[in-house]
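Novice: Structure of the sequence below:
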Amino acid sequence: MPKPVRDAWFAAGVFAAVAVVVGLVDPTRPGRFPRCPFRALTGLDCPGCGSLRALHQLVHGNVPAAADYNLLLVVLLPCAVVVWLRVVTGRTSRRVLPPWWPRVVLVVVVLWTVVRNLPVFGGVLGA
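Specialist: Coordinates of the predicted model:
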């Protein structure tokens, strides 16, 4: 088995294990998981804030609630599945993603962080 395929299966296994744990242990109950260090320091939501709660909702089939916790996770998971499928099925050239994808992801993450903290979208600045 080629290394990229082996790595893709390993990543899927790790994700599945995390999904099982988060599905069984409700992250909305205090003390179950550590707090976000970025939020503790700044009072703002980081790009990943709400991801555990969103994953918990996705495991239980509640997509609207998951999107409410972290829309970016809900949008990016299907994209990750498509890339994973391309790697596992061998329907890819040497590069799975174009060379510019890290810059696009960085811009999306920065924009997401700014937008989710705006008062218009219910960010903590408006609270």
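
Novice: CA atoms for contacts and neighbours, from now on please.
Specialist: Will do.

Novice: OK, contacts around the one residue sitting closest to the centre of the chain?
Specialist: When Cα atoms, centre = their mean is applied to the chain, the residue found nearest the centroid is L73 (3.6 Å). Counting by Cα atoms under 8 Å, 6 or more residues apart in numbering, L73 makes contact with G48, S51, A54, A67.

Novice: That one is in what secondary structure piece?
Specialist: helix 71-89 (DSSP states H and E).

Novice: mind listing what's buried in that helix?
Specialist: L71, L72, L73, V74, V83, W84, R86, V87, V88 (16 or more other Cα atoms under 10 Å).

Novice: Can you say which of the contacts of L73 are buried?
Specialist: G48, S51, A54, A67.

Novice: Show me what the longest helix anywhere in the chain is in contact with.
Specialist: Looking across the chain with DSSP state H, the single longest helix is helix 3-24. For helix 3-24, the surrounding residues in contact (Cα under 8 Å, 6+ apart) are L52, L55, H56, Q57, V59, H60, W84, V87, V88.

Novice: Proceed likewise with the subsequent sequence, for comparison:
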Amino acid sequence: MTDKNKIFKRKKVKSAGILIIAVLTFSVLYFFNNSELQSALIFYPLCLFNTVTGLYCPGCGGLRSFHYFFHGDFWLSLRYNLLLIPVLMLTAYYLFSEFIFLFFSKKLPKFQFPVWLIITIFIVVIFYWIIRNLPGYPFCYLRP
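Specialist: A predicted model of the protein is given here:
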């Protein structure tokens, strides 16, 4: 076996181990973090930015949104953090493509992020950060 094959095999075993640990971690959190009261008290740390400034950052409500998304309550997930769903979809595609490559040695198309798209995403996040902190009727729905 060549050195390149040994390195690839070692990387494959390491990646499989990380994937298994991630799946087990999410499974344990899903099954043992089922009650609303328990999850609100234990697994949701306070946002440091919100604690210091009293304002909501773009990530505020992300853990609760993640929780409700994986418990099947998609509308409540969107209510807590609107930006989390696209991030979860991109992450899921990335993990799925890594899984396919790891076990079947087939590559799925990778996302190419041109500069204009990165700038647009940055502007959307900044805009979301500002409008979720504005007082008033329509903006209150963006707060966690």
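
Novice: mind checking how far R35 of structure 1 is from D45 of structure 1?
Specialist: Distance, R35 of structure 1 to D45 of structure 1, by Cα to Cα, to the nearest Å: 11 Å.

Novice: between those two, which one's more packed in?
Specialist: Neighbour count, other Cα atoms under 10 Å: between R35 of structure 1 and D45, D45 has more, with 20 against 11.

Novice: show me the contacts for the alignment partner in structure 2 of that one.
Specialist: In structure 2, D45 of structure 1 lines up with Y56, judged by TM-score structural alignment. Taking Cα under 8 Å, 6+ apart, we find Y56 of structure 2 in contact with F49, N50, W129, R132, N133, R143.

Novice: residue boundaries of the helices in structure 2?
Specialist: For structure 2, helices defined by DSSP H occupy the ranges 3-32, 36-42, 48-53, 62-70, 74-80, 84-104, 115-131.

Novice: got these as a markdown table, with distance to P138 of structure 2 columns?
Specialist: Listed next are these as a markdown table, based on distance: least, Cα to Cα, whole Å:
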| stretch | distance to P138 of structure 2 |
| --- | --- |
| helix 3-32 | 32 |
| helix 36-42 | 26 |
| helix 48-53 | 21 |
| helix 62-70 | 20 |
| helix 74-80 | 13 |
| helix 84-104 | 20 |
| helix 115-131 | 9 |
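
Novice: F139 of structure 2 is nearest to which of the ones you listed?
Specialist: Shortest distance between F139 of structure 2 and those, using Cα to Cα, is found for helix 115-131: 6.3 Å.

Novice: chain center to that closest one, what's the gap?
Specialist: 17 Å (Cα atoms, centre = their mean, to the nearest Å).

Novice: can you check stretch 48-63 of structure 2 too?
Specialist: That offset, for stretch 48-63 of structure 2, works out to 16 Å (Cα atoms, centre = their mean).

Novice: got the buried residues for stretch 117-127 of structure 1?
Specialist: Neighbour-count burial for stretch 117-127 of structure 1 [16+ other Cα under 10 Å]: N117, G123.

Novice: Could you do stretch 53-61 of structure 1 as well?
Specialist: Result for stretch 53-61 of structure 1 [16+ other Cα under 10 Å]: buried residues R53, A54, L55, H56, Q57, L58, V59.

Novice: export those residues to CSV and tack on distance to L106 of structure 1?
Specialist: As requested, those are exported to CSV (distance: Cα to Cα, whole Å):
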residue, distance to L106 of structure 1
R53, 23
A54, 21
L55, 22
H56, 25
Q57, 26
L58, 24
V59, 27
